[in-house]
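Chemist: here's my sequence, what's the structure:
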Amino acid sequence: MPPSPLAGEGARRAGEGGDAAKHERLKTFARSMRHAPTEAERQLWLLLRNRRLVDFKFRRQVPIDHFIADFVCFSARLIVELDGGQHAESTYDTARDAYLRAQGFRILRIWNSDILARPDAVLDAVWAALHEAQS
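Modeler: Okay, the predicted model is just below:
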């Protein structure tokens, strides 16, 4: 009998390693994030859920390729990201945004403190961004 292939060699079975397993882990992580939202995420979700902005349906903590978007409206191709201080000048966020823009999404970044202190202004900004897509 021939020896087993070295690590990294040989064929993979369906669902073993590779992109399928990574995607499944990402979906599981997104689900756990939906079950334990931050206070800012909870507040914004109360404003966006159940098509409260006319016909714009939002989903939260959505895997898109190898990223998780906080809130997504697929019909308007709009991603709304809530950011805390850890996101200031983040090179990861810059690369992530560039990738998502290349996929046809627009990104609206909102500071956590803004949704907590001025929810009406945030809702106005989301509304304006949604209607930019219609123009």
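Chemist: when you work out contacts or count neighbours from here on, use the C-alpha atoms and nothing else.
Modeler: Noted.
Chemist: and the residue nearest to the spatial centre of the chain, which helix or strand is it part of?
Modeler: Centrality entry for the chain: nearest residue to the mean C-alpha point is Ala69, 0.3 Å, by CA atoms, centre = their mean. Assigned by DSSP states H and E, Ala69 belongs to strand 67-73.
Chemist: by contact count, what packs against that strand?
Modeler: helix 18-35, strand 59-64, strand 78-83 (3 or more CA pairs under 8 Å, 6 or more residues apart in numbering; DSSP states H and E).
Chemist: report the buried residues of that strand.
Modeler: Judged by neighbour count (16 or more other CA atoms under 10 Å), strand 67-73 contains these buried residues: 68-73.
Chemist: please provide the structure for the following sequence as well, for comparison with the first:
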Amino acid sequence: MDGSNLERCPLPQPLPPAGGEPASFRGDDYPPPRTHPLPQAGGDRGEGPRHFRENRPTRRARELRLNPTDAERRLWRALSRRQVAGVRFNRQVPVGPYIADFAARSEKLIVEVDGGQHDERAAYDEARTHYLETQGWRVIRFWNNDVLGNLEGVVLTIERSLAAPPSPRSPPACGRGSARSSRDPD
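Modeler: The predicted structure follows:
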């Protein structure tokens, strides 16, 4: 049986609307596309924008990733693609209210590259480092001119930091790690 003798069945036609008029196939006669049933922001309660996200530094971190300094760009070429001790580093990583220049999350190591402005902001940097260390991170810092002039030495220092075990943290004052448990007699 050849295809030319086959009787073609008519294609199914859409059902006419309730008014009885046939539906046309012009684009303006189609119903508007369905939107997603949930609101775009605010979850399923319709609360509006999620304010807790506005305070997170992710937008600023993205801007910093797009506009690195020369020293950051050069160090990133050395740290990216697991080139240092097989450890993955990320750039401009939000950690609490701060943004770390480079972070190895698996090793809890932060690498900071400081320019001249950090010389004037020593107290801020000290408080920042203290916060990061209380969160379990190790922080090492390099000056821009060290990265630009001695990249091999900087990478070697990072490798040594990765090889060294992290220093033990003091136990928390209360909770599961406290020295005294509820089962200890008075």
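Chemist: quick check, nearest of the buried residues of strand 67-73 of the first structure to Arg52 of the first structure?
Modeler: Cys73 (12.2 Å; CA to CA).
Chemist: from what I see, that closest one and Lys57 are in contact.
Modeler: Yes - contact status for Cys73 of the first structure versus Lys57: in contact at 5.7 Å, counting by CA atoms under 8 Å.
Chemist: quick check: which element contains the residue mapped onto Leu53 of the first structure from the second structure?
Modeler: Aligned counterpart of Leu53 of the first structure in the second structure: Val84 (TM-score structural alignment). Following DSSP H and E, there is no helix or strand that holds Val84 of the second structure.
Chemist: not counting sequence-adjacent ones, nearest residue to Val84 of the second structure?
Modeler: Glu159 (6.4 Å; CA to CA, 6 or more residues apart in numbering).
Chemist: would you mind finding the match for Lys108 of the second structure in the first structure?
Modeler: Match for Lys108 of the second structure (TM-score structural alignment): Arg77.
Chemist: its match - nearest residue in space that isn't next to it in sequence?
Modeler: Excluding the flanking residues, the one nearest Arg77 of the first structure by CA to CA, 6+ apart is Phe105, at 4.8 Å.
Chemist: run a quick neighbour tally on the alignment partner in the second structure of Ala98 of the first structure.
Modeler: Taking TM-score structural alignment, Ala98 of the first structure has His130 as its aligned residue in the second structure. Other residues near His130 of the second structure number 14, with proximity taken as other CA atoms under 10 Å.
Chemist: again with Pro63 of the first structure
Modeler: Pro63 of the first structure has 19 neighbouring residues, counting by other CA under 10 Å.
Chemist: how far away is the alignment partner in the second structure of it from Arg62 of the second structure?
Modeler: Structural correspondence for Pro63 of the first structure with respect to the second structure (TM-score structural alignment): Pro94. Separation of Pro94 of the second structure from Arg62 of the second structure (CA to CA, to the nearest Å): 10 Å.
Chemist: thinking again about what came up before, quick one, what contacts the residue nearest to Arg77 of the first structure?
Modeler: The contact partners of Phe105 of the first structure, by CA atoms under 8 Å, 6 or more residues apart in numbering, come to 77-79.
Chemist: try Ala95 of the first structure
Modeler: Applying CA under 8 Å, 6+ apart to Ala95 of the first structure gives no contacts.
Chemist: in the superposed pair, what's the mean gap between the helix or strand that contains it and the second structure?
Modeler: Assigned by DSSP H and E, Ala95 of the first structure falls within helix 91-102. Compared with the second structure after fitting, helix 91-102 of the first structure deviates on average by 0.5 Å (mean CA distance after the TM-score superposition for the first structure).
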